[in-house]
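Novice: Below is the structure, and that's it, no one-letter string:
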């Protein structure tokens, strides 16, 4: 691979005697990874299924390497949301930020959702995940991955960091900034990124990083933690961005990141930060800085959404009485034709560009309720009265994912279709046939 001369000179200065080892990493194959969805199963359970050749990613409890040539994206378990395909080093931010169930968490540059799904799974259904991306198009991909993972307690939006900073002052316990960057750490994985690299891009990215850090500083509560990450090696976008931020925000301080698994110190005096290099570990390049906001720990309360009257919800409760074993308690809200179950920590969202508010249960039209794909993915087999559970090797699994009608015995009515006990979507059973209700936009191709 031909690298820009300006870039190679900077890397020689940065790496010193390690530079030739770094260059040697371009001759090695890249690594492929997937991360277990712990809302649905544990990592050891996924490995025990032996559907892929999995070896652990040491810095991420949920992560595995798989062998190039295997196709986990073309597998029913992918459609069941059992894992997310993710470059191994990119798993580090979600592993390092100390998420606890019940936290209010913001992922401000979230698309396509790798880190958001990691954070959402670690919340284990408690607290709130706000996943934002300024690009509406990219936010749609983020939304699909949030729904595929079965994350119930999330809000997906597409807003500017500045507007969010004005609305959510002091609201979040944890914030992840996976900042836009020049992508130097991904040159091996995505060689086309080399063509767009230049000094002007570095300058542009640093300015954007400064704006995002400033907005997030206002949104983090005292006592909260913020993780800043990039997939670049440029000191200007990493340590320099952090240095400038800390100078203007003395209430923030760096927390040490343990240097294991090939992680190394940040440059200069920023040894509490972590750098990941492809010649030191099995992954691509990354930078991590974990910060604590000083002050007395406190939580602000922002006014939430009002609950809808039961009259509007009657079609849903009729469906629930016939279909669900589990009763889901909480605040229900109708937006347009869609019914949502809102997270307990839900703040007011009026005036913001929202793609999804909480768990979308389905639509109510002409007095009838139709369950959504997101509703199915957030359930377990035990939550419903009627399920058609097919073993992995059953040819009906793929046929269902392709949108076909399949045969299955059982009681007529709404049925949750599963593979090995894990939900795939809805069908409506009639006379031994399942009328397919799998989301058209998700169909197997």
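Specialist: The structure has been received and is ready for your questions. Nothing here was measured: the structure is a model prediction, and the numbers come from that model.

Novice: use CA for all of it now, contacts and neighbours both
Specialist: Noted.

Novice: Pull up the distance across stretch 243-255, start to finish.
Specialist: Start and end residues of stretch 243-255 are separated by 14 Å (CA to CA, to the nearest Å).

Novice: Same check on stretch 125-140?
Specialist: Using CA to CA, the two ends of stretch 125-140 sit 22 Å apart.

Novice: Give me the buried positions along that stretch.
Specialist: Within stretch 125-140, the residues scored as buried using 16 or more other CA atoms under 10 Å are 125-134, 136, 138-140.

Novice: taking those residues one by one, which sit in strands?
Specialist: Among the buried residues of stretch 125-140, the members falling in strands are 128, 129, 130, 131, 132 (criterion: DSSP state E).

Novice: need the contact list for the third one.
Specialist: Contacts for residue 130 were tallied using CA atoms under 8 Å, 6 or more residues apart in numbering; they are 104, 105, 106, 107, 108, 154, 155, 156, 157.

Novice: ok, the third one to residue 9 distance?
Specialist: Here the criterion is CA to CA. By it, residue 106 lies 37 Å from residue 9.

Novice: now do the first one
Specialist: Residue 104 sits 43 Å away from residue 9 when distances are taken as CA to CA.

Novice: of the two, who's got more company?
Specialist: residue 104 (24 against 11; other CA atoms under 10 Å).

Novice: Just to check, the more buried one is in contact with residue 176?
Specialist: No: with contact defined as CA atoms under 8 Å, residue 104 does not reach residue 176; the gap is 11.4 Å.

Novice: Packing partners of the lengthiest strand in the chain?
Specialist: Longest strand in the chain by number of residues (criterion: DSSP E): strand 220-230. Packing partners of strand 220-230 (3 or more CA pairs under 8 Å, 6 or more residues apart in numbering; DSSP states H and E): strand 172-178, strand 286-293.

Novice: here's the one I want to compare it with:
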């Protein structure tokens, strides 16, 4: 592979924004890809994947480069050189790569494999907590799996099209897909492409949604005609899935504390042909109280550490702090206590997170059941990144006793 100056400069500028200005990697990559309209698919792929790669392996590359966790432009070029050498890319005769110790880089990489926090490029505190909760062997497998590149998974919108017809439609647009076993509405992209530019997307035939995330809505066991509340709806990925499972019949109340996210859901619902969603901003406790004892099913896709989705959000490793984890566990308990009141007798509740830590998952459910005898445990499911190849998720199905 030959390195091109304008692409490399874009990568360095983007890393500066992420590491020094604390911008989110997803937003930075999105902005970077608009930098030059002349770039082709290969150029765009290089920029996006290189940025994510260096963000993902920030600690490892920093250790090898000897840049001491200081991200000046000079040091960013040193980290870039480490990335290129480890990828087997010949460094061009540029001033940024003068005196790059190629042999020493490879030797330091081999040495780094002996220490998990450096080998897997994670903060010490995260490693300590995960080892305590999961055990060293299990955590080693999980973090190794989450350091792999995330695949693009689509969820077929069954309100508009079936999975076989969508595959054919996408093939005509030069997008090849594969069926994902045990995920009835999922298609995996054979080769990463910008599917948001396809006619199929514009027609609302699919949403981009990880395979593990696609397990949550069916876990609630909804049926057409029900009254369902999605309490932490966000931009509505799971809300739209619930609508398709309910065949657009009944009522879904999509709630969130952020009005902007519900505005995004409104646009997505229109594209998807969904018309049974009622959106409500949680701006006071009255919103919850009005729905007391009224829902056939309630989904709590709770805010969490996101430790199960590091594969697709590698910069969250560096943004997440231990005190956030302590605070979010308190928030989860409060949400469970408050939002569960909307479930009517005989109704169902699903508590879900995209974390793999028991303290955010089964421990929260146990604590809730210990203090809420009106609910009984039905079943739960833990999705392991190392076993599934997808994001880490947890979901528990509870039922309110008649």
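Specialist: Happy to help now that I have it. A quick note: this is a predicted structure, and the numbers were derived from the prediction, not measured.

Novice: And the TM-score between them?
Specialist: Once superposed, the chains reach a TM-score of 0.66 (TM-score structural alignment, normalised by the length of the second structure), with 279 aligned residues with a CA RMSD of 1.7 Å.

Novice: quick one: whatever helix or strand residue 78 of the first structure lives in aligns where in the second structure?
Specialist: Element membership for residue 78 of the first structure, per DSSP states H and E: helix 76-79. On the basis of TM-score structural alignment, helix 76-79 of the first structure is assigned to residues 199-202 in the second structure.

Novice: Any chance you could list what contacts the matching stretch?
Specialist: In contact with stretch 199-202 of the second structure (CA under 8 Å, 6+ apart) are residues 166, 169, 170, 173, 195, 196, 206, 207, 271.

Novice: Quick check: it compared with the first structure, mean distance?
Specialist: For stretch 199-202 of the second structure, the mean deviation from the first structure after alignment is 1.0 Å (mean CA distance after the TM-score superposition for the first structure).

Novice: Just the buried positions in that stretch, please.
Specialist: 200, 201.

Novice: roughly how far is that stretch from the heart of the chain?
Specialist: Put simply, stretch 199-202 of the second structure sits 22 Å off its chain's centre (CA atoms, centre = their mean, to the nearest Å).

Novice: likewise stretch 207-217 of the second structure?
Specialist: 10 Å.

Novice: thinking again about what came up before, give me the ChimeraX select line for the contacts of stretch 199-202 of the second structure, limited to the buried ones.
Specialist: Buried subset of the contacts of stretch 199-202 of the second structure, written as a ChimeraX selection, criterion 16+ other CA under 10 Å:
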select :166,169,170,195,206,207
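
Novice: State the pair within the contacts of stretch 199-202 of the second structure that is farthest apart.
Specialist: When CA to CA is used, the two most widely separated members of the contacts of stretch 199-202 of the second structure are 173 and 271, lying 19.1 Å apart.

Novice: measure residue 51 of the first structure to residue 148 of the first structure for me?
Specialist: Counting by CA to CA - residue 51 of the first structure and residue 148 of the first structure are separated by 20 Å.

Novice: To clarify, my last question referred to residue 33 of the first structure.
Specialist: Counting by CA to CA, the gap from residue 33 of the first structure to residue 148 of the first structure is 18 Å.

Novice: Alignment lookup: residue 240 of the first structure to the second structure.
Specialist: With TM-score structural alignment as the criterion, residue 240 of the first structure matches residue 363.

Novice: got it, and residue 162 of the first structure?
Specialist: Mapped onto the second structure by TM-score structural alignment, residue 162 of the first structure lines up with residue 285.

Novice: Over to residue 107 of the first structure?
Specialist: Residue pairing (TM-score structural alignment): residue 107 of the first structure is matched to residue 230 of the second structure.

Novice: Surely its match touches residue 240?
Specialist: No: between residue 230 of the second structure and residue 240 there is no contact under CA under 8 Å: 10.2 Å.

Novice: which ones are touching the residue most central in space within the second structure?
Specialist: With distances taken as CA atoms, centre = their mean, the residue of the second structure nearest its centroid is residue 309 (4.5 Å). By CA under 8 Å, 6+ apart, the residues touching residue 309 of the second structure are 146, 354, 355, 391, 392.

Novice: Okay, whatever residue of the first structure lines up with it and residue 112 of the first structure: tell me how far apart.
Specialist: Using TM-score structural alignment, the partner of residue 309 of the second structure in the first structure is residue 186. With distances taken as CA to CA, residue 186 of the first structure is found 16 Å from residue 112 of the first structure.

Novice: Residue 173 of the first structure now?
Specialist: Taken as CA to CA, the span from residue 173 of the first structure to residue 112 of the first structure is 22 Å.

Novice: Give me the more crowded residue out of the two.
Specialist: residue 173 (25 against 19).

Novice: do you know how far that one is from residue 12 of the first structure?
Specialist: Between residue 173 of the first structure and residue 12 of the first structure the computed distance is 39 Å (CA to CA).

Novice: do the same with residue 30 of the first structure
Specialist: For residue 30 of the first structure, the distance to residue 12 of the first structure - CA to CA - is 22 Å.

Novice: cool, residue 184 of the first structure as well?
Specialist: 14 Å.

Novice: The two - which one has more neighbours?
Specialist: Neighbours of residue 184 of the first structure and residue 12, each counted by other CA under 10 Å, are more numerous for residue 184; the result is 21 against 14.

Novice: Run through the helices of the stretch 51-200 of the first structure in chain order.
Specialist: 76-79, 92-96, 114-123, 136-148, 161-167, 199-219 (DSSP state H, counting those that start in this stretch).

Novice: CSV for those, including distance to residue 427 of the first structure?
Specialist: Shown next, in CSV, are the helices of the stretch 51-200 of the first structure (distance: least, CA to CA, whole Å):
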stretch, distance to residue 427 of the first structure
helix 76-79, 15
helix 92-96, 35
helix 114-123, 26
helix 136-148, 17
helix 161-167, 39
helix 199-219, 42
